[in-house]
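**Student:** quick one: sequence plus predicted model below, questions after.
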Amino acid sequence: MQPEFCTLPWQGGSVHIELAWVGVDDAAAPLMVFLHEGLGSLAAWRDTPEKLCAACGWRGLVYSRPGYGGSTPRPHAQAWPLDYLQRQAWELLPALLQALGVQGRYGLFGHSDGGTIALLHAARHPLTHSVIVLAPHIMVEEFGLASIREARRQYLEGDLRSRLARYHADVDSAFWGWNEAWLHPDFGSALSLGAISLELKHIRAPILAIQGQEDPYGTMAQIDGIAAILPATELLKLPRCGHAPHRDQPQRLTEACQAFSRRCLPPLPPQRDLP
């Protein structure tokens, strides 16, 4: 992906957002916005957006949130607010779409934190035509917090910092923003099932929710909880799959996205020869 940059007002200043357009070069094709995980970025997606867009006939918008990838880093003395997922969904993403001149309907493809952002955004933005979420979080589970604590240990003592550094201009900005927010004792009140339920019930777009059965960051309660609020949600539970279905089960994910798109999105109009 060849990145470009967009400047947005944000939190009393401005931020540069790293982004790329991928997929079908046709304005009539469905637009899908890709929202990365808590330690992800545009580069960390690797070729997943291009492959999915090619397989499903989508245009794709991929970007790094502030603090990640090549976007403006988080000031090291500044902690993410505990409602950072809500702010990304309700403030940053709408501002980015407006700045890029996106008009009409669009879909959301979110992984982990990005899945939560996708759900929260769709709840308040009826132009969302579809939502695909991989390993989303709608509540804090002790099961997942144990893995986040282990990630902290691996970052300080193992090779996690060096592995992440290839995807972020400021790797400490990316890691500590995410890790410290999630491990804050009050984070569970910001990401509680009760609070998220009040939002999710307003989603009108079709949802495909996918979870790996070996995900160390969340149990099936996450996507089962979405279906309990929105019974029309399509669930896909993948065996032999961890936290990243697009890496662990790429073929199965692609097939599920293709079928979901055929059911939920209008096909491209046929091309006509000019007279």
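**Tutor:** Looks like it arrived, so ask away. Since we're looking at a predicted model, the values are computed, not measured. Numbering: from 1, shown residues only.
**Student:** CA only for contacts and neighbour counts going forward, please
**Tutor:** Will do.
**Student:** what's the end-to-end length of stretch 15-29?
**Tutor:** End-to-end distance of stretch 15-29 (Cα to Cα, to the nearest Å): 29 Å.
**Student:** show me the contact partners of it.
**Tutor:** 1-9, 42, 49-51, 53-54, 57-66, 69-72, 267-269 (Cα atoms under 8 Å, 6 or more residues apart in numbering).
**Student:** where's the nearest residue to Trp178 once chain neighbours are set aside, which helix or strand?
**Tutor:** In space, Trp178 comes closest to Gly38 once its chain neighbours are excluded; the distance is 5.9 Å by Cα to Cα, 6 or more residues apart in numbering. Under DSSP states H and E, no helix or strand contains Gly38.
**Student:** rewinding a little: the contacts of stretch 15-29, buried ones only, as a ChimeraX selection?
**Tutor:** In ChimeraX, this line selects whichever of these come out buried by 16 or more other Cα atoms under 10 Å:
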select :8,42,49,50,51,53,57,58,59,60,61,62,63,64,65,66,69,70,71,72
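**Student:** on that earlier part again, report the contact partners of the residue nearest to Trp178.
**Tutor:** Shown in contact with Gly38 (Cα under 8 Å, 6+ apart): Ser112, Asp113, Gly114, Ala174, Trp178.
**Student:** closest one of those residues to His168?
**Tutor:** Ala174 (7.2 Å; Cα to Cα).
**Student:** residues contacting the closest one?
**Tutor:** Residues near Ala174 by Cα under 8 Å, 6+ apart: Gly38, Leu39, Gly67, Tyr68, Gly69, Pro73, Arg74, His168.
**Student:** quick one: it and Phe5, what's the gap?
**Tutor:** From Ala174 to Phe5 the distance is 18 Å (Cα to Cα).
**Student:** can you put the contacts of Gly38 in a markdown table and add distance to Gln258 and secondary structure?
**Tutor:** Listed next are the contacts of Gly38 as a markdown table, based on distance: Cα to Cα, whole Å; DSSP: H, G, I helix; E, B strand; the rest coil:
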| residue | distance to Gln258 | secondary structure |
| --- | --- | --- |
| Ser112 | 21 | coil |
| Asp113 | 23 | helix |
| Gly114 | 20 | helix |
| Ala174 | 32 | helix |
| Trp178 | 31 | helix |
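**Student:** this is the other structure I want to compare:
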Amino acid sequence: MTVTELDVPLRDGGSLHAYDTGPDAASPLTLVWHHGSPQTGAPLEPVLAAASARGIRLVSYGRPSYGGSTPRPGRDVASAAADVAAIADALGVERFAVMGASGGGPHALACAALLPERVTGAVTLAGIAPRTDAYDWFAGMTAPGGLRAAVDGRAARAAFAADAEFDPSQFLPVDWAALDERWASLGADAARAGEAGPDGLIDDDVAFTSRWGFDLGRIVAPVLLVQGEGDRVVPSKHASWLVAHIPRASLWMRLDDGHVSVLDVVPDAMEWLLERR
């Protein structure tokens, strides 16, 4: 599958670096992929393969400060909707589905809530929920330090990033196996994003722990939430809370999966979107 890269100009003078597998009159669906935190936005090999096998046009992009996209400190989760609309307009795409993994989950939901005439369906995989006092939002996170710091604002989150180190115990053995084999491209891409600096991840975490800027109850499109029961990065309670607050949501709880291995559901999730386009 051929992938074209493009820079999409925005009204504020910035731009978003995007990727597109191209138009095809026979394509049954255009899918906008929302990457995790941190990633560059470049399409991952298993996602490309699953889309190609189904004739799906795949579009992805780097959120501000990721993968060549212009920084935008202070962005909220809701801003992803206008960003995706700008990319879709530039590509001549009117209607599309959205799918987000991990940190991409909230941004996919933003598109579903704020672009109701354009989004046909949404999928989140290991997606975080809005911060709430309804339950212990941090419970079950092996390494919540970055998110805890983000509650106190961008400066506090940036200070935490100066000395932060990745805690490998966040991932289950099945996650490491996935990264060693079928999802090796994810690990490599995360490393590239990390080498470019922490700004994208800092801004993501601040956005996640702040008001998202939209109401989950406004989502009219069907939503599929996929969650690993053993996830130590985004605990399963987040998915349970989301399914109770999104009108047309369904939940696939994967009992043996963690934060990365749950991505093996991508082909099935694409089939789910195709059935609802």
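**Tutor:** Perfect, I can see it now. Remember, predicted model here, so these are calculated numbers, not experimental data.
**Student:** for the longest strand along structure 1, buried residues please.
**Tutor:** Counting by DSSP state E, the longest strand found in structure 1 is strand 13-23. Buried residues in strand 13-23 of structure 1, counting neighbours by 16+ other Cα under 10 Å, are found at Val15, His16, Ile17, Glu18, Leu19, Ala20, Trp21, Val22, Gly23.
**Student:** list the helices and strands the very next helix or strand once past it packs on?
**Tutor:** Next along the chain after strand 13-23 of structure 1, taking DSSP H and E as the criterion, comes strand 31-35. Under the contact definition 3 or more Cα pairs under 8 Å, 6 or more residues apart in numbering; DSSP states H and E, strand 31-35 of structure 1 sits against strand 59-63, strand 106-111, helix 113-124.
**Student:** in JSON lines, list the ones you listed along with distance to Ser261 of structure 1.
**Tutor:** As requested, these are exported to JSON lines (distance: least, Cα to Cα, whole Å):
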{"stretch": "strand 59-63", "distance to Ser261 of structure 1": "13"}
{"stretch": "strand 106-111", "distance to Ser261 of structure 1": "10"}
{"stretch": "helix 113-124", "distance to Ser261 of structure 1": "17"}
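**Student:** specify the angle between the longest strand of structure 1 and strand 31-35 in degrees.
**Tutor:** Put simply, strand 13-23 of structure 1 runs at 130 degrees to strand 31-35, going by axes from the mean of the first three to the mean of the last three Cα atoms, to 10 degrees.
**Student:** how many neighbours does Gly217 of structure 2 have?
**Tutor:** 12 (other Cα atoms under 10 Å).
**Student:** and what of Ala181 of structure 1?
**Tutor:** The burial count assigned to Ala181 of structure 1 is 18, neighbours taken as other Cα under 10 Å.
**Student:** surely it is within a helix?
**Tutor:** Yes: with DSSP: H, G, I helix; E, B strand; the rest coil as the criterion, Ala181 of structure 1 is part of a helix.
**Student:** please tell me how far it sits from Arg149 of structure 1.
**Tutor:** The gap separating Ala181 of structure 1 from Arg149 of structure 1 is 12 Å, by Cα to Cα.
**Student:** quick one on the thing from earlier: the contacts of Ala174 of structure 1 in helices, which ones?
**Tutor:** Counting by DSSP state H, none of the members of the contacts of Ala174 of structure 1 fall within helices.
**Student:** could I have the buried ones of those as PyMOL selection syntax?
**Tutor:** To isolate the buried ones among the contacts of Ala174 of structure 1 in PyMOL, judged by 16+ other Cα under 10 Å, type:
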select buried, resi 38+39+67+68+69+73+74+168
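**Student:** I'd assumed Ser69 was in contact with Gly62 of structure 2.
**Tutor:** Yes: counting by Cα atoms under 8 Å, Gly62 of structure 2 touches Ser69, with 5.9 Å between them.
**Student:** from the contacts of Gly38 of structure 1, pick the one nearest Gly212 of structure 1.
**Tutor:** The closest of the contacts of Gly38 of structure 1 to Gly212 of structure 1 turns out to be Ser112 (Cα to Cα; 11.5 Å).
**Student:** count of residues packed around the closest one?
**Tutor:** By other Cα under 10 Å, 25 other residues sit near Ser112 of structure 1.
**Student:** and it, what pairs with it in structure 2?
**Tutor:** In structure 2, the residue matched to Ser112 of structure 1 (TM-score structural alignment) is Ser102.
**Student:** now swap in Thr48 of structure 1 and tell me
**Tutor:** In structure 2, Thr48 of structure 1 lands on Pro46 (TM-score structural alignment).
**Student:** using the three-state scheme, assign its match.
**Tutor:** Three-state call for Pro46 of structure 2 (three-state DSSP): helix.
**Student:** show me the contacts for the most centrally placed residue in structure 2.
**Tutor:** Residue closest to the average C-alpha location in structure 2 (Cα atoms, centre = their mean): Gly104, at 1.1 Å. For Gly104 of structure 2, the contacting residues are Trp33, His34, His35, Gly36, Ser37, Thr124, Gly127, by Cα under 8 Å, 6+ apart.
**Student:** tabulate those residues (TSV), appending distance to Pro73 of structure 2.
**Tutor:** Formatted as TSV, those follow (distance: Cα to Cα, whole Å):
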residue	distance to Pro73 of structure 2
Trp33	22
His34	19
His35	18
Gly36	18
Ser37	15
Thr124	24
Gly127	22
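**Student:** report the buried members of those residues.
**Tutor:** Buried members of these, scored by 16+ other Cα under 10 Å, are Trp33, His34, His35, Gly36, Ser37, Thr124, Gly127.
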